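Enquirer: prediction below, plus the sequence it came from.
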Amino acid sequence: MAKKARPEHHEEHADESWLLPYSDLMTLLLALFIVLYAMSSANVSKFEAMAEAFDSVFHGGKSIMDHTSSTQDNNTQDGTKSVEEMAKQAAVNKKDTADETLAKLKQKEQADLTKLKKQLDSYIAKNGLSSQLDTNLNQSQLQITISDKALFASGEATVKPSSRTLASAIANILKNFPGYNIQVIGHTDNVPIFNSDFKSNWDLSSSRANNFMQVLLKNPNLDPVRFTSIAAGEYHPVASNATAAGRAQNRRVEVSIIRNYQDSANTISTVNTSSP
């Protein structure tokens, strides 16, 4: 008796029909994310580009990635700046604004110091003190130079009672120009000094600068925080110490009103500083 043929078993194939809607879903998600990205940057040209991209997706044409690339190229061509370019421009604008502000501050400072110098010069001329006081405005400071004989007796550091009027007048002018640091610097000639009060010219110049500063600060409108007294001794002469006239010029007290805006190269170095 013949054997019945067994039915052959065919391998079952998985249903792949789900791939089509899945790929459509991924395409739509990608398009959605592109739209969200475009909406995060308010740019009309980008919205128009996204509309064209959707049209291309659903009606054929370039792929989304190709279209995105061409859109970026078009943005560059039609004048839309990149984020990097806008950041650079913002940095340039910020620097220009800072430079403009600094220039205005320097201009105001120059006007203030010029006005202060005119007031001091007027006081000097009115009181016949041109042989004892002088002013000089340069790139780092406004400097008032006062002869030692206008303030002190020979070899002494106590401000003469008759000179306190001068100190008071200078203080009254300075009070109208707050906001500047002020250095009071004592200078001597190179003739050695040694007595019970002072062991050296350093000591003499230090005491003279500090004592004159203390008289200035009797004006309550001056801020002591802004003041510094400095001993320069004999080491910064303005004339030769070989003659009596030169030594007289070197014995002096300088009141320096320091600029707030100046090049670092113009910054004055200070030594032997003491505070009130």
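Expert: Here it is on my side, so go on. Numbering: from 1, shown residues only.

Enquirer: make it CA atoms for all contacts and neighbour counts henceforth
Expert: Fine.

Enquirer: wait, I173 touches D121, no?
Expert: No. Assessed by Cα atoms under 8 Å, I173 is found out of contact with D121, at 11.2 Å.

Enquirer: those two: who's more crowded?
Expert: Shown here are I173 and D121; by other Cα atoms under 10 Å, D121 has more neighbours (19 against 14).

Enquirer: my guess is the more buried one meets Q132, correct?
Expert: No. With contacts counted by Cα under 8 Å, D121 stays clear of Q132, the gap being 12.0 Å.

Enquirer: okay, helices next: where are they in the protein?
Expert: Using DSSP state H, the helices of the chain run over 19-39, 44-59, 64-77, 83-126, 164-174, 201-216, 244-250.

Enquirer: so which of those is the most surrounded?
Expert: helix 201-216 (a mean of 23; mean count of other Cα atoms under 10 Å).

Enquirer: what about it, distance to the chain center?
Expert: 33 Å (Cα atoms, centre = their mean, to the nearest Å).

Enquirer: okay, now the one to match up with it:
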Amino acid sequence: MAMKILSGRKRKNEESPEWLLTYSDMVTLLLTFFVLLYSYSKVDLEKFQKIVESFRRALAMTSVEPVTVPQVLDNDKAPPGISDEELYNKLRGLIQKEGLAGKVTVSSERRGIVIRLEEQVFFDLGKSELRPEALPVLQKIGAVLREIPDRELRVEGHTDDLPINTLLYPSNWELSAARAGAVVRYFITDCGLRPWRFEIVGCGEFRPAYPNTNPHWRQLNRRVEIVIKEGGATKDENG
């Protein structure tokens, strides 16, 4: 009997070569693979919808206690929403409380809330370096500006009509822009305000608050103005 079985196997192998069996197995596997791919492509959306529905049911049956996450404020991040009237009154109260009359004034204008910094307090004549006594004043103003992180700030430098011609400041354009830049730099580096909120403008002597006809009015024309614009500040966020 053993001889017959061996003989039968030999005849079968002669009729069906081994490579043909391997080939047929491979074709079968490929066919199975493509059938699986086709079936998944047909029901993928349906499976996804079922998964979403199961998550919805699980969440509906689960009671989750609300967790209060402590709010970490950036240096100039605070809840926005203060009105122009509230801001104006806050700044006026700051000036009165801190004895800043004669150093800082505030007004409500069409272009926004305007804070005026008088030159004699903040700068020496013909220079753009902040005087030491100006720094505590800017700190107090910066603290208020941190409470309105959604507002853009236009900082303008102004001079009188007396000409200047130095290596650093060939004209009043350069002097006025440098003074505005010094104020903005302090707000950013020492008060933590975001740089993308600011716009620096040097106006020279061409936008006087008073006629340049006497020394007192010339002194009042030498100033830096911080214009708090209406509406929200936008970041090219990156910036």
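Expert: Looks like it arrived, so ask away. Keep in mind it's a predicted model, so treat the numbers as computed, not measured.

Enquirer: relative to N214 of structure 2, how far out is the corresponding residue of structure 2 for Q119 of structure 1?
Expert: Aligned counterpart of Q119 of structure 1 in structure 2: K90 (TM-score structural alignment). Distance, K90 of structure 2 to N214 of structure 2, using Cα to Cα, to the nearest Å: 33 Å.

Enquirer: then A177 of structure 2?
Expert: Distance from A177 of structure 2 to N214 of structure 2, counting by Cα to Cα: 24 Å.

Enquirer: which residues in structure 2 form strands?
Expert: For structure 2, strands defined by DSSP state E occupy the ranges 104-109, 112-118, 153-158, 198-202, 223-228.

Enquirer: tell me which of those strands sits nearest to E18 of structure 2.
Expert: E18 of structure 2 lies closest to strand 198-202 among the strands of structure 2, at 81.4 Å (Cα to Cα).

Enquirer: what's the closest one aligned against in structure 1?
Expert: Counting by TM-score structural alignment, strand 198-202 of structure 2 lines up with residues 227-231 of structure 1.

Enquirer: comparing that stretch with structure 2, how large is the average distance?
Expert: Aligned to structure 2 and superposed, stretch 227-231 of structure 1 gives a mean residue distance of 0.6 Å (mean Cα distance after the TM-score superposition for structure 1).

Enquirer: and V44 of structure 1, how far from A232 of structure 1?
Expert: From V44 of structure 1 to A232 of structure 1 the distance is 70 Å (Cα to Cα).

Enquirer: kindly report the same for W202 of structure 1.
Expert: W202 of structure 1 is 7 Å from A232 of structure 1, by Cα to Cα.

Enquirer: with V238 of structure 1 instead?
Expert: 12 Å.

Enquirer: which one's more surrounded, these two?
Expert: The neighbour comparison of V238 of structure 1 against A232 (other Cα under 10 Å) goes to A232, with 24 against 14.

Enquirer: which residue is the nearest non-sequential neighbour of the more buried one?
Expert: H187 (5.3 Å; Cα to Cα, 6 or more residues apart in numbering).

Enquirer: show me what that neighbour lines up with in structure 2.
Expert: When structure 2 is aligned by TM-score structural alignment, H187 of structure 1 is paired with H158.

Enquirer: what's the answer for G128 of structure 1, then?
Expert: In structure 2, G128 of structure 1 lands on G99 (TM-score structural alignment).

Enquirer: who touches its match in this structure?
Expert: By Cα atoms under 8 Å, 6 or more residues apart in numbering, no residues touch G99 of structure 2.

Enquirer: can you tell me what part of structure 1 stretch 211-219 of structure 2 aligns to?
Expert: Using TM-score structural alignment, the residues of structure 1 aligned to stretch 211-219 of structure 2 are 240-248.

Enquirer: and the matching stretch, end to end?
Expert: Chord length of stretch 240-248 of structure 1, first to last residue, is 10 Å (Cα to Cα).

Enquirer: list the contacts of it.
Expert: S147, D148, T188, D189, N190, V238, A239, N250.

Enquirer: between these, which is closest to L20 of structure 1?
Expert: Distances from L20 of structure 1 to these, taken by Cα to Cα, are shortest for V238, at 96.0 Å.

Enquirer: the closest one reaches N250, doesn't it?
Expert: Yes. Between V238 of structure 1 and N250 there is a contact at 5.8 Å, judged by Cα under 8 Å.
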